[in-house]
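S.K.: could you look at this predicted model? Sequence included:
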Amino acid sequence: MANTPYPESYYAASANAVPPRPALQDEVETDVCVIGAGYTGLSSALFLLENGFNVTVLEAAKVGFGASGRNGGQIVNSYSRDIDVIERSVGPKQAQLLGQMAFEGGRIIRERVAKYNIECELKDGGVFAALTAKQMGHLESQKRLWERFGHTQLELLDQRRIREVVACDQYVGGMLDMSGGHIHPLNLALGEAAAVESLGGIIYEQSPAVRIERGASPVVHTPQGKVRAKFIIVAGNAYLGNLVPELAAKSMPCGTQVITTEPLGDELAKCLLPQDYCVEDCNYLLDYYRLTGDKRLIFGGGVVYGARDPANIEAIIRPKMLKAFPQLKDVKIDYAWTGNFLLTLSRLPQVGRLGDNIYYSQGCSGHGVTYTHLAGKVLAEALRGQAERFDAFADLPHYPFPGGQLLRTPFAALGAWYYGLRDKFGY
């Protein structure tokens, strides 16, 4: 049987040591079978185990192999489309409930880290950096919007203040969210997996779900075994493939690229980001960056629609890094990798149920670190019969990409090109 290792990323190279987990090789029975050991699956499993369910998790490769172990490591609140956009789409009542949940994912992460002693380099503070006066105006509106939903750990930064938190002369201002922050994402996933096992949950690695036998007692088949369950949670996101065709039709895997420098040393690292906050700019095709625990700069950006792996990731991202930090022109890049996230046409997550017993959450659209942790809690609530918050997500409208699977990638790329031009010319 194939053994799929982690990609050659900085996260894999600096991951905490964990014991190998077996592949499923027989038939097991459980209350809930979770497909995917990323954040959505692990968060669901933890909440379910804490509420007395028996849980079995199937992972096609290794814990955190997908987006959960490859992302920029930034704790960013709300959704890829903000609460005001949701409100215009679904009305104030549903938006109120979704708005109340928009800042919960970050709290869940911190609670997990504290409760289960997870070592993942958790740091507080995230900055949204404005490149234009129009973007700064948007941040001012965003602050008012978030405060309307009770989120008050925010500070607007003028040009002088943002220079105090990031040594980049491109920005006219920004907003600091002290409930944001950053983590070593793979170590967070590994710590959550250990927590799952400490509560009696079982995780099988190298055990891809190849078929779901639907019915009153659904069965998930793997190459060498099967899991019979009362409920199934589908949490594969961009790595699900065509296991559930009706989910693939309304989403599209996309790739994002990340590079990591050699260690910068304390002096240069503190010069770039004196307070050790993470940063993302306000462009549609945004750049994001932060420091690691050993004082490297992680810098990411760009989108490859259809999730192809670029031939030279460094050639794509290094110029973006040097535009922000020309002082790094002689710094070596030690790691470069790509990872896929799942895009929806609305850029809002898709949550729902197939039949009576198959639940799913997918399509974080690049905003997944916090949302996935919330999603796990919401899915667990639904399985316990508390569906109000689940229904608030499930009732969001979703549509297939224009042109179907054949044309969704070029249409999305055309849209990104248009918004990239708007970013470039400050519209």
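M.R.: Cool, the structure landed.

S.K.: going forward, measure contacts between C-alpha atoms and count neighbours the same way
M.R.: Noted.

S.K.: figure out how far stretch 340-348 is from the centre of its chain.
M.R.: In this view, stretch 340-348 has its centroid 11 Å away from the chain centroid, taken as Cα atoms, centre = their mean, to the nearest Å.

S.K.: what's the burial count for the closest residue to residue 265 other than its chain neighbours?
M.R.: Leaving aside its sequence neighbours, residue 265 sits nearest to residue 295 (Cα to Cα, 6 or more residues apart in numbering; 6.1 Å). Using other Cα atoms under 10 Å, residue 295 is surrounded by 19 other residues.

S.K.: residue 260 versus residue 295, what's the distance?
M.R.: 10 Å (Cα to Cα, to the nearest Å).

S.K.: with residue 137 instead?
M.R.: 32 Å.

S.K.: can you tell me the element residue 77 falls in?
M.R.: Using DSSP states H and E, residue 77 maps to neither a helix nor a strand.

S.K.: give me the residue at the spatial middle of this structure.
M.R.: residue 368 (2.4 Å; Cα atoms, centre = their mean).

S.K.: and here's the other structure:
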Amino acid sequence: MKHTPHPDSYYAASANASPERPALVGVHETDVCVIGAGYTGISTALFLLEHGFRVTVLEAARVGFGASGRNGGQIVNSYSRDLDVIEKQVGPKQARLLGEMAFEGGRIIRDRVQRYGIHCDLKDGGVFAAVNSRQLDHLEQQKKLWERYGHDQLELLDEQAIRGVVDTQRYVGGMLDRSGGHIHPLNLVLGEAAAVESLGGVIHEQSAVIRVQQGAAPVVHTEHGRVTARFVVVAGNAYLGDLLPALSAKSMPCGTQVVATEPLPPDLAHSLLPQDYCVEDCNYLLDYYRLSADKRLIFGGGVVYGARDPANIESMIRPNLLRAFPQLNEVKIDYAWTGNFLLTLSRLPQVGRLGSNIFYSQGCSGHGVTYTHVAGKVLAEAIRGQAERFDAFAALPHYPFPGGRLFRVPFTAMGAWYYQFRDRLGW
């Protein structure tokens, strides 16, 4: 039987102990079968179990194998396209619901960490950093926008104030979101998976789904077993492949790269990020970074469209790292890894049903840590018959990439090049 371990990364090397769950074998029955043991799937399972459902989770590799165990570890509010874009596309009721949910994910994460005693190095505070005055003006407007939806934990930072947050000459200002923060992402999902099992949920690893048989009682097939359920939740995101072509037609897997330095001397680490906040800049192809619990700088950025694994990740990331922190020129990179996220043309998540009993959420477009936890709650609500918030997401318009699947990578890369060119010119 095929065994797929976690990919090499700092997170895998520093993960909390977690059992290897047995693969699915034989015939089983449950209330809800969840495909994918990342944040979306595990969050959905946990909400359902808390309301008395029987839940079985099938994972092709290990819990947190995909983006949930490889991302930058930043708790960032809202969506990859902000609320002003959503307001222009939908009516006031739908915009209100989506706006309220934009700031819910971080609260769910903190509740899970406290309720289930999850050790994932949770730290509060996240900063959006402006590289130029145009971006700083945008942050001022973003602050007003978010405050209109009741989010009042924001503080604008001028050029002097941001120097007290991050030791670099790169930024002209920024915005602090005190409800943002950062975590060890793999340890978060491993802790949530343990919570699922503590409530009677069943997780099978090394159990890739090969077919979903639709019908009044859908059947989910793996190589060595099958699960009959009342409902199915599809939560594979960028690692779903072509299992359900209707879901892959309007999305595209993309890769992002992350490195972790060697542990920094305490004084140096403190000087880089004195408040231990996480930071992301406001460029289209942004850089994001934070300190780990053992004082490594974890630095990520860039996008590889089509999710190819780059040959030399360090060579892609190190120039940007040194542009922000030239004082780290002699610091060694201990870990470098890549992972995939799922991009939609709108940059907004895709939520819906296939038939009446197969639910899905996908396409976080790089904003998945918080959104996926909201998605889990929304999917669980819909399965319980409370679909108002689910419908608010499901009604968002989505379109195929120009040129179809053959040309979606080059067309998207051309668009990204345009926005990157704009960032460089400060437009």
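M.R.: Everything's here; your move. Since the model is a prediction, treat every value here as computed from it, not as a measurement.

S.K.: any idea what the TM-score comes out to?
M.R.: Put the two chains on top of each other and the TM-score (TM-score structural alignment, normalised by the length of structure 1) is 1.00; 427 aligned residues with a Cα RMSD of 0.4 Å.

S.K.: more crowded one of residue 137 and residue 260 of structure 1?
M.R.: Taking other Cα under 10 Å, residue 137 of structure 1 and residue 260 do not tie; residue 260 has more neighbours (25 against 14).

S.K.: assign a three-state SS to that one, would you?
M.R.: At residue 260 of structure 1 the chain is in strand, as set by DSSP: H, G, I helix; E, B strand; the rest coil.

S.K.: what's the counterpart of it in structure 2?
M.R.: Matched across to structure 2, residue 260 of structure 1 falls on residue 260, judged by TM-score structural alignment.

S.K.: what distance do you get for its match to residue 78 of structure 2?
M.R.: From residue 260 of structure 2 to residue 78 of structure 2 the distance is 26 Å (Cα to Cα).

S.K.: and what of residue 139 of structure 2?
M.R.: Counting by Cα to Cα, the gap from residue 139 of structure 2 to residue 78 of structure 2 is 14 Å.

S.K.: next: residue 127 of structure 2.
M.R.: 14 Å.

S.K.: ok, residue 402 of structure 2 next?
M.R.: Counting by Cα to Cα, the gap from residue 402 of structure 2 to residue 78 of structure 2 is 26 Å.

S.K.: between these two, which one's more packed in?
M.R.: Higher neighbour count among residue 402 of structure 2 and residue 78: residue 78, with 20 against 14, using other Cα under 10 Å.

S.K.: which residue is the nearest non-sequential neighbour of that one?
M.R.: Spatial nearest neighbour of residue 78 of structure 2, excluding adjacent residues (Cα to Cα, 6+ apart): residue 102 at 4.2 Å.

S.K.: and the equivalent of that neighbour over in structure 1, how many neighbours?
M.R.: Mapped onto structure 1 by TM-score structural alignment, residue 102 of structure 2 lines up with residue 102. Counted with other Cα under 10 Å, residues neighbouring residue 102 of structure 1 total 22.

S.K.: can you give me the helices in the stretch 201-350 of structure 1?
M.R.: In the stretch 201-350 of structure 1, the helices defined using DSSP state H, counting those that start in this stretch lie at 245-248, 266-272, 313-324.

S.K.: tell me which element residue 109 of structure 2 falls in.
M.R.: Using DSSP H and E, residue 109 of structure 2 falls in helix 105-116.

S.K.: what residues of that helix count as buried?
M.R.: 105, 106, 107, 108, 109, 112, 113 (16 or more other Cα atoms under 10 Å).

S.K.: if I read this right, the fourth one contacts residue 375, doesn't it?
M.R.: No - checked against Cα atoms under 8 Å, the pair residue 108 of structure 2 and residue 375 is beyond contact range at 10.7 Å.

S.K.: quick check, residue 49 of structure 1 in a strand?
M.R.: No - counting by three-state DSSP, residue 49 of structure 1 falls outside a strand, being helix.

S.K.: was I right about it contacting residue 56?
M.R.: No - contact criterion Cα under 8 Å: residue 49 of structure 1 and residue 56 do not qualify, at 10.1 Å.
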